[in-house]
Structures are given as structure tokens and as C-alpha cells.
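>>> Pasted the sequence and its predicted model underneath.
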Amino acid sequence: MSVTDRVSALFKGPEELELTSGSIAKPLLYLSLPIVITNLFQTAYNIADTFWLGQYSTDALAAITFAFPMVFLLIALALGISVAGSVLVAQYVGADEEERAEYAASQTVAFAAVAAVVLGAIGFVFVDEFLVLLGASADVTPLATSYMQVYSVGLVAVFGFAVFVSLMRGYGDTVTPMLVMFGSVVLNILLDPLLIFGFDQNPLFGYLGLRGLESQLFALTGYTGSGIEGAAIATVFSRLLALVVGLVIMFQGTRGVRIRLSQMKPDADYARRLLDIGVPASIEGTARALSVNLLLVVVALFPDTVAAAYGIGTRVFSVIFLPAIAFSQGVETMTGQNIGAGKLDRAEYANHYGAKVMLGALTAFGAVVFLAAHPIAAVFTQNPEVAAIGAEFLRYAALTFGFIGVMRSYSGGFRGAGQTLIAAVISIAMLGFIRLPIAWVGAHRLGVEGLWIAFAVSNVLGGVISYVWFERGTWRDADVTEARGPSAAPDATDD
């Protein structure tokens, strides 16, 4: 078997997967593995921006730190539409209602475009006020504003691609978005240094040993780069091309779900259905974004060494939890399709199986992190005090990683059943009513250990609450026919 054949064998397209019959383990794995890789590519986006802007200037690096919370907030507010579209497509595909799946996808794309334009305009106009709220300095604010204004204008491209990924996942195709994302990441990594530095003293040419070519290009163009705006332009442009590719794929309908221009006329009844599912999902995403920022208020009670250690811990968590996020989205698709097919017992089994796998796998990862906490923390810093504090943080949280996997898996099941409000309530309860208060009280009474304890306790309780709520069986009340109206698929002719 050739190398290409071996790589191809790792992935299966939706035509090779049977989500509503047969094995649970294999299709869930084949759904989730490409999502893990896609999420890693997304991480590469952020790393590329951070790396090159760090090479450019300290102020630019600080500016991107203040810009990212606003980026996350805008995406979180729009997230619900993509989740709702993914759930409805999954349910209709499971019910063998191909035309209704196409209509759901077409309506989702239309409403996503409207939401992105509105949120982009809000972000563009109010970026200064948001940065003041975050406490950005006078040196950093103009740079962060420049980045966010470009990003806000391009939000249609950024969010549009996220919708493409969600709709394809709902259909059962996670491989195509992974491949498109790969091309987009490579383009962004190449464009970043060129648009940030231009052709005058560009470190990329130094790394590649092409200083002579750099001088020739600079003499020809005189381009000195666009600084932090260049990073935003690189991100928006690479996502725009990815979106164009995604739209071509969906309009052709040769892979994944098909969309049709004739079905994109906004449907008020369908808008209400999208809002019913999507608003709680947006609330969940927004709550996660806000909780991260609010925890920084508690972290600020301690010296900078603790803040640095906290940053190390959260970076490690973001990598460890990638499989949990992927399995959650895989469970979401399997739940949606099996509910659409009327196979509730199979949907239930998929949730329990995903939770068990994540409990075991992330607990094993956590054990490794617990044992190697100090070497892991030391990778991120040369300060021995920061490494010691970071190691302590990792040890407190590591053995509870499995419970995060449990919570994520069952939350995916609730979303797949269309009950996004339950997933939102669990997330808000864990982050806002368990972790944050314990962190605040613990920090004042126990010191920094109280902050770390908050993570461990909230992780465990989040997993337990998710399991108990899922066992209540309220998710079985999901009804795919709620989305079916007289205008559900009025025109399935070719455009």
C-alpha cells in the first residue's frame, strides 16, 4: 500500500459512512479525526499571527492580545446560526429528507450572511469603546483598532467559512472542510509575513536565505508592509478564498450538502426555527468567551508570575481539549442524524459511547500531564518561578480532564437533538455559577491554590451535571418535524 493510500485510509467521506446503522465507534472516529485536524489548523492560524506580529513589534503583539477577545465575542454571537444549520441538516439527512436538508443549508447561508454583515458593522463602529472597556493602553489601542476594523469588514468571509464547515459536518462530511482549511492555513502563513513586513527587512526572507530576492522585490515595489493591518488582511483574504471554494462545493452538490440560490430568499418561519436553536448556542459561546475574560479579574489579584502560569495552563488545556471538542461535534452529528431517522436508542448509545471514550482518553492524558507537569510548563518559560506555579496549576486540573470530555460529549448530544438551551445552561452553570465564584472565594481565602481548585471542582461537577441531565431523557422530546412547514422546500430545481 502506498503512502497516499495509507493516508487516504485514515479518512472516509460521508458516502462511506453509515451513521444511522451498524457500528458506532468507527463512524464517530472517522467524523471526529478530521475535526481534530481542522481545529489544529485553526490553532495554526492564531500561532502564525502571534509569531509574526511578535517579530514585528511588542505593541503589535499586545494589540493582537486585546483584539482576540473581540474576535471571539463576534464569532460567539454568530455561532448559533451555524450550530442551528448543522443540527437541522443532520436531522433531515437522517430522516432521508434530502430536499429539506438542502433548504435548511440554503436558508442558513442566507441568514448567516445577514448576521455577519450586522455584527461586522457593530464591531467596526464600536471597536474603540470595547478596547477602552478592556483597558488597552494609548499605544496599543490604535493598532488593535486597525486590526479589528479590517477583521470586522471581512467578518462575512471568516464566519461564512465557519458556516460551510458546520453544514458539511451536519451532512456527515468532515474531510472536505479539513482539506479546504489546510489550503487556507498555508496561504495565511505565507501571506502573514509578506503583508506585515513587506519586502524591506522581512525576516521570512532571512529564514529562507533569500535576502537578494527580497531586495529586488523591494526595489521593484517599494512595499514596506502594512503592519498589524497586514495580519488582518492575510486572515480575511485566506478565509475569503476558502469561503469561495466552500460555496462552489456546496452549489455543485457533488460533496456534502447542496445549497441553491432559489432557496435563499429569507423565510420568516425558518428564521424563527434557526433562532430557537441558535440563540442558546450563541449564549453558550458568549458565556465561554466572557468567563475567560472574567477569570482574568481574579488572576489579576496575584503577581505577574501567576498570570503567566495561568496563561501556560490555559494553552495546555486548549490543546488537550481538542479531541473533546471534536468528539462533541461528532456526537452532535450522529445524534442529529439518528434522531432524524427515529433511532433514539442509537442516538443515546452514541452519547454514552462518546462520553466513555473521552473520560478514559482525557483521564489518561491528564495522568501524563500530572506526572510531567513541570517539564511541560518549563517549555513555555525560562522563569523557574513561573514554571513551578504553572506545574502546580496543571497538577490540580490534570486528573479532572476526563470530566471535561464527558460534559463536551453530552453537550454535543443536546445540540444534536436541537436542545441547545440545555447545553447553554450546563455551560453557564459550570463556568459562571461554579468556577467563577469558587475561584473568587478561593483566591481570597486560600490564595492561588483556591484559583486552581476552582478548575478541578468545576470540571468534575460539569461532567456529573451533564450525565445526570442526559439520563433524565428530556432530549428524547426532540422533534425534527418542528422545522417542517408548508414552505420547507418550495423549489428544488437547479439554479
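Ah, there it is. Bear in mind that the values here come from a model prediction, so they are computed numbers and not experimental data.
>>> can we go C-alpha only for contacts and neighbour counts from here?
Noted.
>>> Burial check on Ala456, number of neighbours?
22 (other CA atoms under 10 Å).
>>> That one touches Gly402, doesn't it?
No: if you go by CA atoms under 8 Å, Ala456 and Gly402 don't touch, sitting 10.9 Å apart.
>>> and Val248, how many residues sit next to it?
The number of residues packed near Val248 is 14, by other CA under 10 Å.
>>> this is the other structure I want to compare:
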Amino acid sequence: MKPALDLHKDPIRILIFKMTTPMMVAGFVTTSYGFVDMIFASRLGSLEVASIAFVTPLFIMLKAFASGVTRGGVSIIATLLGEEKKEKASAYATQLRLLIIVLSIIFAIPGVFLLPAILKAVGVSTELYNQALIYSQILFFSVPAMLIFQLYISLFKSQGKMKVISTISILGIICNAILNAVFLYIIEFKIDGLAYATLLTSAIQMLIILYLYGHQEHQFNIGWRTSSNYSKAAIWTKLLKVGLPLSFTQASSHFGFLVLNVFIVQFGHQAVAAFAIGNRINSLLFSPAKEIGGGLIPLIAQNWGRGAIDRVKETIKLGLLYSLIIGISAAFLIQLIKYPIAHFLTKDDPETYQHVINYVGLVGWTAIAWAVFHALQGIVNSFQKTMFTLVVNTVRLWGIRIPGILLFYAFLPSVAEYGIWYTMFLSNTITVLFAIAYFMMIVPPMLNKKEEAERIKARQKIEELIT
């Protein structure tokens, strides 16, 4: 069966649009999934919003850790498909699934028992502790389904099969909204109803994608046993070598939000709720912009594997241009939607409302830097140079964001939570400048070297034909 897109022959401009648009739609829908939870939580009160906001980064951190391994694995698989090594790609896909299953068990079971200690360690109020514990202990059981669903989405993406991604994501948000309404308004649950709705939605999405994947033909096979021609240990080593830098990068980024919550909670649960609502508003458009880089990975990786350097260069150029346009559009749109959404979600709480407007009004403009940064990240990850992501994100979190917050906290306590808003703005802006410099050091020399190697190889083939 011919793949939905021919990553080796179709025009790059069309491919970028077709590869990134479904990912952006899926990113928007996935963010809307959390936004729907926020809408229902806001009907319960600012305490429930703050409780969900306080523990959500922990779950996103675990999901992001597994996502790093998955993205690294997909980059390897896409490169192997480009090199027409389908049996080896199948071996990697099989072991990648086993690795994700192992990670899901490691995350889910200990998490349920460690949660009370984690929440007590950060010193939250009794009310916030009780609500956050109820919500998070239920949600931990959804981790395996979330990670397996995420894996199969990536396997579809590695083959250029993009339509299924946005379709399942849209079904997920509809299902989540219906279940939230049922648990809150019919069964009359409280915050636990939101958690049960997410748990059931995750299970349904996982079952749907397993069914769809099993009833389609693919460019590689995924089973439970790997051919004896390939070393399982070598495959796991390669998957972890490529994936762990991405995992630690994405997980540390969300760990940073946990740290931020520890500071913000000192200004009251209204500030925590405002931070959560503000992030939801930003994420509605930040998340689609972020997915541009993910859409570029299989396109660049497969053409890199085939030695099609001209197509790789064109993809990079157009991908960065596309990300800049999307980022600028997102930044302006965020400023337009912040007022009605903040008013709707704060339920006539003027203090929380003003916090939201101030935060989004400042940080929303960094959607431009965010889009360009993630395009650069996706491009470099396509070459399996995942240390780029680790270095740049480490600088953002530990070199700029957390030190900046500590400086504001120590020397300018009068600015209160606004010190965190300013630090968020500065860290996002400075990070993209650092990423551009790092990118220029790595990618152009690597492309030139590969291009020269391909020219020498072509010349040798011509000489062999002549002789």
C-alpha cells in the first residue's frame, strides 16, 4: 500500500503543509482537551482550578519524558525507512513499544504511592492538598493508556499518515467534554469526576488507535519479538542514547513549572489559578506552533537517510519561514482572545482575572520565539542530535528561568508574582537567540559535509560505469 504522502518525491512546500497542519490541529485539540477540563474546573471554583494546575505539570512531565524516547525512536525509524531498511525499522518499532510499556508501568504504580509525600514536601495548604490528591491519584492510572496512545500517534507520523492523528484527537476532546458533563452534572461528582473523565477518555483513545493501526498496512511491522539478526541490547542502547536527552529536556521543562508553582502558591491559590488559566490561554496557540517541529522530523529524517540534501535544505528553510509566520499570527491572536476567555474562566473573581490578563499580555508575545525555537528543535532532532535540545532547554530552565525567579524573589520582593511573569518572558526570548546560535554551529557544517560525501559517491559511481 502506498503511503499517504511520498516524503521522497512530493514537493517540499506541499509536504510541509500536509505534515505540519494535522500536527498543529492535533496540538490545538490536545491543548483544548486540557482547556475543557479547565472550563469544568472553573465551574467548581478557583480552589479546584488551582488543585488541577498544581499537579498537572507532574503528569505532563511524565508524558514528556516518554515522549522524548518516542520522538527519538521515530527519528531513527524514519531514517531507516529512508535508507530502505524496513526489517531494521521493524525491529526498532517493536523494541520501542516494549520500552514505552515498561516506562508506563514504572511511572504509574510508584506514582500513586509517592503523591502524598510529594504534595506535603512542597508545603501546600490542607485544602489544596486534599483536592490535588483526589484528582492526581485517579489520574495516575491513565498514564499507561496515555503513553501507548502517544506512541502509536508517533508511529503513524513516522510514515507520513497524518490524517488519523487529528481525527482521533478531535474524537478525544468530544469524548472528554461529554464525560466531564456526565460526571459533574448527572452523577454530581466533584474534582474526582474530572479525573475519571480523563481516565476513561485515555482508555477509549488508546483502544481506537490500536484498532486503527492493526487494520492498516504499514511500511514496517511491529510485533512482540525482534528478529535474531538484531541485538535487543543494541537497539535499546540506541533508543535511549537518542531519546533520553529529549526525555530529560522535556521533563525538566515541566519540572520547571512545578518549581514555579511552589513559588506562586505563596501568593495564594488565586495566583496559582491565574497562572494555570493564563497557560491554558497561551497553550491554545503555543501548542500548535510547537508541533511544527514535530511535523518536520520524519520529512527531514527520511530524506537525510536517502542522501537528498537539497530536499533537506529546502525543508529547513521553508519550515523556519512557516514557523515564523505561525508564531507571529499566534502572538497577535492570543492578545485578542485573552479578555473574553479570562472573564469566562475566572467566574467574576477580579483578582484572578487581573493576574491572568497581566500574565498573558506579557508572555503571549513569546509565541513567536516559541514557534521558531521548536522548529529549530525539530530540525536538529531529525539528525538525531538530541543533545541540542538538552543543552538549550537546560540553559532556559537552570540558567535563566529559575535563577531569574530567585533574583526577583530575593532583591525585588515588591514585584511579587510579576517577577515570575517577567522571568517567563525573558527566558523564552533569550532561549530562541541561544538556539539560533547553537543551530548555526551544528547544522550547516553537517549538511555541507554530507553534501560533499554524496557528490564523491556519485562521482565514483560514474567512474565505475565508465571503466
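Looks like it came in fine. Predicted, not measured: the structure shown is a model, and the values here were computed from it.
>>> Which strand or helix spans the nearest residue to Gly390 of structure 1 once chain neighbours are set aside?
Distance criterion CA to CA, 6 or more residues apart in numbering; nearest residue to Gly390 of structure 1, sequence neighbours excluded, is Ala309 at 4.2 Å. Applying DSSP states H and E as the criterion places Ala309 of structure 1 in helix 304-320.
>>> Go through that helix and flag the buried ones.
Thr305, Val306, Ala307, Ala308, Ala309, Tyr310, Gly311, Ile312, Gly313, Phe317, Ile320 (16 or more other CA atoms under 10 Å).
>>> and that helix, how far from the chain's centre?
Helix 304-320 of structure 1 sits 19 Å away from the centroid of its parent chain (CA atoms, centre = their mean, to the nearest Å).
>>> And for stretch 265-280 of structure 1, what's in contact with it?
Under the criterion CA atoms under 8 Å, 6 or more residues apart in numbering, residues 79-85, 107-108, 110-111, 418-421, 423-424, 483, 485, 488 lie in contact with stretch 265-280 of structure 1.
>>> OK, contacts around Ile402 of structure 2?
So Ile402 of structure 2 contacts Gly256 (CA under 8 Å, 6+ apart).
>>> Can you tell me what it aligns to in structure 1?
Superposed on structure 1 with TM-score structural alignment, Ile402 of structure 2 falls opposite Leu436.
>>> Could you measure from Ser51 of structure 2 over to Leu199 of structure 2?
As defined by CA to CA, to the nearest Å, Ser51 of structure 2 lies at a distance of 17 Å from Leu199 of structure 2.
>>> Then Gly68 of structure 2?
Taken as CA to CA, the span from Gly68 of structure 2 to Leu199 of structure 2 is 22 Å.
>>> If you count surrounding residues, which of those two has more?
Applying other CA under 10 Å to Gly68 of structure 2 and Leu199 shows that Gly68 carries more neighbours, namely 23 against 20.
>>> Need the counterpart of Leu240 of structure 1 in structure 2.
Checking TM-score structural alignment: Leu240 of structure 1 goes with Ala203.
>>> Return the residues in contact with the closest residue to that match other than its chain neighbours.
Nearest residue to Ala203 of structure 2, sequence neighbours excluded (CA to CA, 6+ apart): Ala145, at 5.5 Å. Counting by CA under 8 Å, 6+ apart, Ala145 of structure 2 touches Ser202, Ala203, Met206.
>>> if I look at Ala145 of structure 2, how far off is Ser202 of structure 2?
6 Å.
>>> Find the residues that touch each one of those two.
By CA under 8 Å, 6+ apart, no residue touches both Ala145 of structure 2 and Ser202.
>>> what about the aligned partner of Leu58 of structure 2 in structure 1, how many neighbours?
If you follow Leu58 of structure 2 across to structure 1 using TM-score structural alignment, you land on Met70. For Met70 of structure 1, the neighbour count with other CA under 10 Å is 19.
>>> if I pick Met70 of structure 1, what's in contact with it?
Contacts of Met70 of structure 1 (CA under 8 Å, 6+ apart): Phe130, Met148.
>>> all helices of the stretch 151-300 of structure 2, in order?
163-181, 191-214, 232-264, 269-305 (DSSP state H, counting those that start in this stretch).
>>> Switch those over to JSON lines; also include distance to Val372 of structure 2.
Formatted as JSON lines, the helices of the stretch 151-300 of structure 2 follow (distance: least, CA to CA, whole Å):
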{"stretch": "helix 163-181", "distance to Val372 of structure 2": "22"}
{"stretch": "helix 191-214", "distance to Val372 of structure 2": "30"}
{"stretch": "helix 232-264", "distance to Val372 of structure 2": "17"}
{"stretch": "helix 269-305", "distance to Val372 of structure 2": "8"}
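>>> what's the most buried one of the ones you listed?
helix 269-305 (a mean of 26; mean count of other CA atoms under 10 Å).
>>> Point me to the helix or strand that includes the residue of structure 1 positioned farthest from its centre.
Distance to the chain centre peaks in structure 1 at Ala219, reaching 41.4 Å (criterion: CA atoms, centre = their mean). Using DSSP H and E, Ala219 of structure 1 falls within helix 211-221.
>>> In structure 2, what range does that helix match?
Using TM-score structural alignment, helix 211-221 of structure 1 pairs with nothing in structure 2.
>>> Show me how far that helix is from its chain's centre.
38 Å.
>>> With stretch 150-169 of structure 2 instead?
For stretch 150-169 of structure 2, the distance to the chain centre is 14 Å (CA atoms, centre = their mean).
>>> ok, residues contacting it?
For stretch 150-169 of structure 2, using CA under 8 Å, 6+ apart, the contacting residues are 3-7, 18-19, 22-23, 25-26, 29-30, 67, 70-71, 74-75, 77-78, 93, 97, 100, 205, 208-210, 213, 218-219, 295, 298.
>>> Same check on stretch 187-195 of structure 2?
Residues outside stretch 187-195 of structure 2 that contact it (CA under 8 Å, 6+ apart): 37, 40-41, 44, 48, 131, 134-136, 138-139, 180, 182-184.
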